[in-house]
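**Student:** could you look at this predicted model? Sequence included:
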Amino acid sequence: MSKFLKSDQLEYGDQTITLYELSALQRIEHLQFIASAAKALPADADEETLYPLLVEQDIRQGARLVAMSLWHADPANSDIEQLYQDVLSGWPITLIGAAVRIVKSLSDMLPEDEEQPDNPVETVALTPEKSLPAS
């Protein structure tokens, strides 16, 4: 873990998860991931076809952002791709959303007028009808 990166704790049930600010390189990689995903969307899709694809993209982008953050806990023994798959397959959508808000807050990636909620797990409830906060 870099001594320069901020961290914060997220409590979920009886678990405490330490999340870290993204490094400069990770921010670049995150932007590249978002751009690549946007290019993969069909240009001629109608709203009904596009909506589920956008929700899927938001979930994947959030899970990847969380995985990049978690990697800092043990960079020598962690693999971001494996962490990404672990988050996608083992975390509920509400936990991904709460973690995304914390990582974005730590990384100064939220608009200035958005404040960190007191309990992000309860505040950020994601369903297929609701998307993640803007990436």
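**Tutor:** Structure's in. What do you need?

**Student:** switch to C-alpha atoms for all contacts and neighbour counts from now on
**Tutor:** Fine.

**Student:** give me the distance between the residue with the largest distance to the centre of the chain and Leu50.
**Tutor:** Within the chain, Asp44 marks the point farthest from the mean C-alpha position, 27.6 Å out by Cα atoms, centre = their mean. Distance check for Asp44 against Leu50: by Cα to Cα, to the nearest Å, it reads 9 Å.

**Student:** and the helices in this structure, which stretches?
**Tutor:** In the chain, the segments counted as helices under DSSP state H are 24-40, 47-70, 80-90, 93-106, 120-123.

**Student:** mean neighbour count and distance to Leu10 added to those, as TSV?
**Tutor:** Converted to TSV, these look like this (neighbours: other Cα atoms under 10 Å; distance: least, Cα to Cα, whole Å):
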stretch	mean neighbour count	distance to Leu10
helix 24-40	13	21
helix 47-70	20	12
helix 80-90	16	14
helix 93-106	24	7
helix 120-123	16	8
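
**Student:** then this one, side by side with the first:
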Amino acid sequence: MSFLKSEPFTYNGSTIQLFELSGLQRIEHLQYLAKEDKSLPKDEGDEDYLTARVSSNLRVGARLIAMSLWQGDTSKDVDSLHHEVLSGWPPGMIGAGELFVKTLSDMIPVPEPENEVENADTVAEEEPISAEKPLPVS
């Protein structure tokens, strides 16, 4: 029994089921991010910095997707799924898949629809603002 959310992810006409990350996977993801960050050159002026950063971003995104895919197929390990994603998915799909998994896992804030923001402003405008303390109701 799985308590994790899952949704179909479609890219360029192909659909695959992706899953929310578990708590343990989120911890592992943060550890992987820290390890990747340590591997980058510290001097941003270094001519290899941009190449290293782009490569790192692709590895991180592919790893996140592999962790998500693992929830649907535990017969493979995350490392082999990571390699499959890196070798078989185009960079745009990796980026879109990473965003999809992060959104599904509530790892990034979901933007509010504009009409809800407008309604919040309307409610705020309707309530008068006063510096006086409200009197107790008798």
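**Tutor:** That came through fine. Predicted, not measured: the structure shown is a model, and the values here were computed from it.

**Student:** returning to what we had before: can you redo the helices of structure 1 as CSV with distance to Thr18 of structure 1?
**Tutor:** As requested, the helices of structure 1 are exported to CSV (distance: least, Cα to Cα, whole Å):
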stretch, distance to Thr18 of structure 1
helix 24-40, 17
helix 47-70, 7
helix 80-90, 14
helix 93-106, 10
helix 120-123, 14
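
**Student:** returning to what we had before: need the contact list for the residue farthest from the centre of structure 1.
**Tutor:** Asp44 of structure 1 makes no contacts at all, as judged by Cα atoms under 8 Å, 6 or more residues apart in numbering.

**Student:** who's in contact with Asp77 of structure 2?
**Tutor:** Asp77 of structure 2 neighbours (Cα under 8 Å, 6+ apart): Trp70.

**Student:** any idea what it aligns with in structure 1?
**Tutor:** Using TM-score structural alignment as the criterion, Asp77 of structure 2 maps onto Asp79 of structure 1.

**Student:** same question, Gly92 of structure 2
**Tutor:** Match for Gly92 of structure 2 (TM-score structural alignment): Thr94.

**Student:** hmm, Val121 and its match touching each other?
**Tutor:** Yes: contact status for Thr94 of structure 1 versus Val121: in contact at 6.2 Å, counting by Cα atoms under 8 Å.

**Student:** coming back round to it: from Ala24 of structure 1, how far off is the match of Gly92 of structure 2?
**Tutor:** Distance, Thr94 of structure 1 to Ala24 of structure 1, by Cα to Cα: 26 Å.

**Student:** next: Asp14 of structure 1.
**Tutor:** In terms of Cα to Cα, Asp14 of structure 1 sits 32 Å off from Ala24 of structure 1.

**Student:** now do Ala40 of structure 1
**Tutor:** Separation of Ala40 of structure 1 from Ala24 of structure 1 (Cα to Cα) stands at 25 Å.

**Student:** repeat for Gln85 of structure 1
**Tutor:** 23 Å.

**Student:** same thing with Phe33 of structure 1?
**Tutor:** For Phe33 of structure 1, the distance to Ala24 of structure 1 equals 14 Å [Cα to Cα].

**Student:** then Asp79 of structure 1?
**Tutor:** Separation of Asp79 of structure 1 from Ala24 of structure 1 (Cα to Cα) stands at 18 Å.

**Student:** got it, and Lys104 of structure 1?
**Tutor:** Lys104 of structure 1 is 13 Å from Ala24 of structure 1, by Cα to Cα.

**Student:** any idea what Tyr32 of structure 2 aligns with in structure 1?
**Tutor:** By TM-score structural alignment, Tyr32 of structure 2 lines up with Phe33.

**Student:** pull the contacting residues for that match.
**Tutor:** So Phe33 of structure 1 contacts Gln61 (Cα under 8 Å, 6+ apart).

**Student:** got it, and the one 4 residues further on?
**Tutor:** Contact partners of Ala37 of structure 1, counting by Cα under 8 Å, 6+ apart, are Gln57.

**Student:** swap in Ile108 of structure 2?
**Tutor:** Lys102.
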